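Enquirer: pasting a predicted model and its sequence here:
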Amino acid sequence: MSVPYAERLARLRASLAQSQLDALLVSALPNVRYLTGFTGSNGLVLVTADDALLLTDFRYATQVKHEVAAEVRVAIEQMSLWTRLWKELKLLPRIEVLAFESAHVTHQDAARFVAEGGEGAGWKWRPALNLVEVLRESKDASELAHIRAAVQIAEHALARTLPQLRAGMTELAVAGLLEYEMRLAGSERTAFETIVAAGPRSALPHARASAQVIEKGDLLLFDFGATSGGYVSDITRTFIVGRAPDARQQEIHDVVREANGSASAAVRAGMRGRDADALARDYIERRGFGAAFGHSTGHGIGLEIHEAPRLAKTAEAPLAPGAVVTIEPGIYLEGWGGVRIEDDVVLTTDGPERLTTFERTLLQVG
């Protein structure tokens, strides 16, 4: 499936014109990839009204020939990308006011705009925030295809992993199995550091897999994702190890599952992030567990595991059509354990479509 780089660049140029900017220097690598296709670890992109230039180094001289969009010029620099940037800028006409990505530039690099490329050189630099990230919120068909593939890889790997689990294994061993199965299924990398948390440690929303031994009767929480074409999935399921759940475990899992299911069905494009957050939060509060749900209901996913939009109590921005968001309510009780269920949902013009299909009941494993 072809990637619409020309359309992405056109949308960015329209945003630059609206902001009265002659150019944008793109330094965040996910944004570089989104605009050009380049996947290397060192690159700058300069976008003007009628040009797009990728600067990178000699390590990628061959790679760029196969990756970079036809709409983008490439300059391979043997020494400093910044020195080359000033040279290239001098060759471009009618460039006066330029923006840089203020959320992604170090203080050291920002100082270059004053010391080397400031008004003495004829350019006026301005900080800009989220000019490309706003474009990335709505996924096109090529992006959705990769996210769907990342979901399928992750769910396939989970299905392969669960029959191998036994009480007595460590969280680290289980995480290793899951990551191995994702690699076998085609994941380019893990989407983030895999979370496997057992027993009381499942009450830690961002627990790292540890040497903790998994015991019979433990709640066992998985939070993980695969990567396909640079795009990620983000899935959470909670299981019970070695026996049927007790009444408390089943009750809390049922509350979280209901919050997840109702929010996944009701979330809509155009809804404010805070209202989307309330879809899950209000139900959990009505059931008496509001204080035990301390994080947001969800976030966008794509080239990064956390990107726009936000589904949080303080998020006023509306959810864009085409966004892919997580719905991940949870209840966490210190010393007892926690339950989280997370699905990936695309906000189509016809309503939400849940991409994740893995069973949401409290399955017994091991």
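Expert: Thanks, I have it.
Enquirer: going forward, measure contacts and count neighbours with C-alpha atoms only.
Expert: OK.
Enquirer: helix/strand/coil for the residue nearest the centre of the chain?
Expert: With distances taken as CA atoms, centre = their mean, I305 lies nearest the centre of the chain, 2.0 Å away. The three-state label given to I305 by DSSP: H, G, I helix; E, B strand; the rest coil is coil.
Enquirer: any idea how far T190 is from it?
Expert: 10 Å (CA to CA, to the nearest Å).
Enquirer: do Y332 as well
Expert: Here Y332 is placed at a distance of 25 Å from T190 (CA to CA).
Enquirer: and the residue nearest to the centre of the chain, what does it touch?
Expert: By CA atoms under 8 Å, 6 or more residues apart in numbering, the contact list for I305 reads 191-192, 232-234.
Enquirer: hey, where'd the strands end up in the stretch 151-300 of the chain?
Expert: 195-198, 219-224, 227-228, 231-232, 235-241, 298-300 (DSSP state E, counting those that start in this stretch).
Enquirer: would you reformat these as TSV and include mean neighbour count and distance to F38?
Expert: Listed next are these as TSV, based on neighbours: other CA atoms under 10 Å; distance: least, CA to CA, whole Å:
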stretch	mean neighbour count	distance to F38
strand 195-198	29	29
strand 219-224	26	26
strand 227-228	26	15
strand 231-232	27	14
strand 235-241	24	27
strand 298-300	24	22
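Enquirer: adding another structure so you can compare the two:
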Amino acid sequence: MSNFDHLWNRVGRLRKEMAVRGLDGVLLTDVERYGWENVFYLSGFRGSSAAVLITDDDAMLSTDSRYVSQAAEQTPFRVLVQSKQQTIFDMIEEMLRRHSVRRCGFEGETLSYGTYRRLSSFSVIWEDTDGMIPAIRRTKDDLEISTIVKACQIASDAYERALTDVSVGMTELEFSKCLEGHIVSLGGEGGWPDHRFIVASGVRSALPHGTASDKKLAKGEWVTVDFGAAYGGYMSDLTRNFSLGEVSDPEFLEIHSLLEKAHSAGAEAIAPGKTGRDVDFVARSVIDKAGYGDFFGHGLGHGLGVEIHESPRLSPRSAEILSPGDVVTVEPGVYIPERGGLRLEDDYLVTEDGHRRLSCDLPQDFRILSL
């Protein structure tokens, strides 16, 4: 298998969808990192400016002189270099004309309005493919799975190291940066490109998305840490909880035990053919029966891959059917206003006969750290 076979397999899947929709081509753009995910997924290119056009018999990538050598290394596509006088839109128009593209697909969710206005001036019938490529991205191949496993391992090891550095008086933001530093030292690209880590201590832990602040960590407070590593263009997403010394409110240790049970029940429900709401219901029922249902307001989980949030969703509203190759998070939580909250999260692969935990090396237990 060549280094690029996985990319050609993805292109093959896209071309089948193009034929079904009657498209002559599909255009993807990366304008200063806006829309990079689909460009990377199909071409392998990770620069900050590119246009990719895929037709029935050709696959080409246009970029500027900054990225010529990089593109040659990262993509098997034919590379077209913009001249000093050309813009990316000049090259797009030229590619469309050379291949007589009349009906061309694009992913509206990753295209800015300004870019769409420029493209609309071309003599092409544009069709929003409405999530076609994200749907293809759902099914992870072996290379993607191994990359996500590595991202999980890096994040897990970094968390263990960060726990040896934490102390009373350190701020949430300092802990977040400490954790990200360990991720980089272990070979990761850093944290999530477009999201900050959640580090929420004490009463702030009642905020499900309480990104790290300048609040200082205090003795007896519990800390919820939602974090992950970027590696090879893919993400991991984990949540763990610890305290500095004995917890001042023992009820939250009971809540953590409840979340372990809900997490386990939800994970065991993951299987091909189940809907997102099926899996969510199993975990949510555990929390509901314990009397904390009003304090679990978000969905149980989401897809994971090139982006930190992808399809499918695990939520009360999700009718998406799980299938082999999906990677999803399971992250039940309980958040009590003005008191605090906890969440417990791991990443799972949907397999032919059930599921496999990808983040299996990091214990789920609540850590009480010695002072």
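Expert: Right, received. Where do you want to start? In this text the structure is predicted, and so the values were computed from the model without any measurement.
Enquirer: and the TM-score between these chains?
Expert: After superposition, the two chains reach a TM-score (TM-score structural alignment, normalised by the length of structure 1) of 0.94; 358 aligned residues with a CA RMSD of 1.4 Å.
Enquirer: returning to what we had before: among the contacts of I305 of structure 1, which recur in structure 2?
Expert: Cross-checking the contacts of I305 of structure 1 against structure 2 gives 191, 232-234 as conserved contacts, using both residues aligned by TM-score structural alignment, their matches' CA atoms under 8 Å.
Enquirer: any chance of those residues in a markdown table, with distance to I252 of structure 1 too?
Expert: Below are the kept ones among the contacts of I305 of structure 1 laid out as a markdown table (distance: CA to CA, whole Å):
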| residue | distance to I252 of structure 1 |
| --- | --- |
| A191 | 28 |
| V232 | 28 |
| S233 | 25 |
| D234 | 22 |
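Enquirer: top of these by neighbour count?
Expert: S233 (34 neighbours; other CA atoms under 10 Å).
Enquirer: corresponding residue for it in structure 2?
Expert: Aligned counterpart of S233 of structure 1 in structure 2: S236 (TM-score structural alignment).
Enquirer: cool, V267 of structure 1 as well?
Expert: Per TM-score structural alignment, V267 of structure 1 is aligned with I270.
Enquirer: pretty sure that match contacts V350?
Expert: Yes: contact criterion CA atoms under 8 Å: I270 of structure 2 and V350 qualify, at 6.8 Å.
Enquirer: out of those two, which sits in the busier spot?
Expert: Between I270 of structure 2 and V350, counted using other CA under 10 Å, I270 has the larger neighbour count: 28 against 21.
Enquirer: OK, contacts around that one?
Expert: Residues counted as contacts of I270 of structure 2 (CA under 8 Å, 6+ apart) are 279, 322, 350, 354-355.
Enquirer: D64 of structure 2 matches what in structure 1?
Expert: Using TM-score structural alignment, D64 of structure 2 sits opposite D57 in structure 1.
Enquirer: equivalent analysis for T329 of structure 2, please.
Expert: Checking TM-score structural alignment: T329 of structure 2 goes with T326.
Enquirer: what of Q82 of structure 2?
Expert: Match for Q82 of structure 2 (TM-score structural alignment): E77.
Enquirer: do you know how far the residue nearest to its match when sequence neighbours are not counted is from G300 of structure 1?
Expert: Leaving aside its chain neighbours, E77 of structure 1 sits nearest to D57 (4.9 Å; criterion: CA to CA, 6 or more residues apart in numbering). Taking CA to CA as the measure, D57 of structure 1 falls 32 Å from G300 of structure 1.
Enquirer: P321 of structure 1 too?
Expert: 12 Å.
Enquirer: and if you look at P4 of structure 1?
Expert: Plainly put, P4 of structure 1 is 21 Å away from G300 of structure 1 if you go by CA to CA.
Enquirer: repeat for P205 of structure 1
Expert: Distance from P205 of structure 1 to G300 of structure 1, by CA to CA: 18 Å.
Enquirer: ditto for A141 of structure 1
Expert: A141 of structure 1 sits at a distance of 16 Å from G300 of structure 1 (criterion: CA to CA).
Enquirer: hey, where'd the helices end up in the stretch 1-150 of structure 2?
Expert: 5-21, 36-43, 68-74, 88-98, 113-119, 132-138, 142-165 (DSSP state H, counting those that start in this stretch).
Enquirer: please tabulate these in CSV and include mean neighbour count as additional columns.
Expert: Output for the helices of the stretch 1-150 of structure 2, formatted as CSV (neighbours: other CA atoms under 10 Å):
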stretch, mean neighbour count
helix 5-21, 16
helix 36-43, 22
helix 68-74, 15
helix 88-98, 17
helix 113-119, 11
helix 132-138, 17
helix 142-165, 20
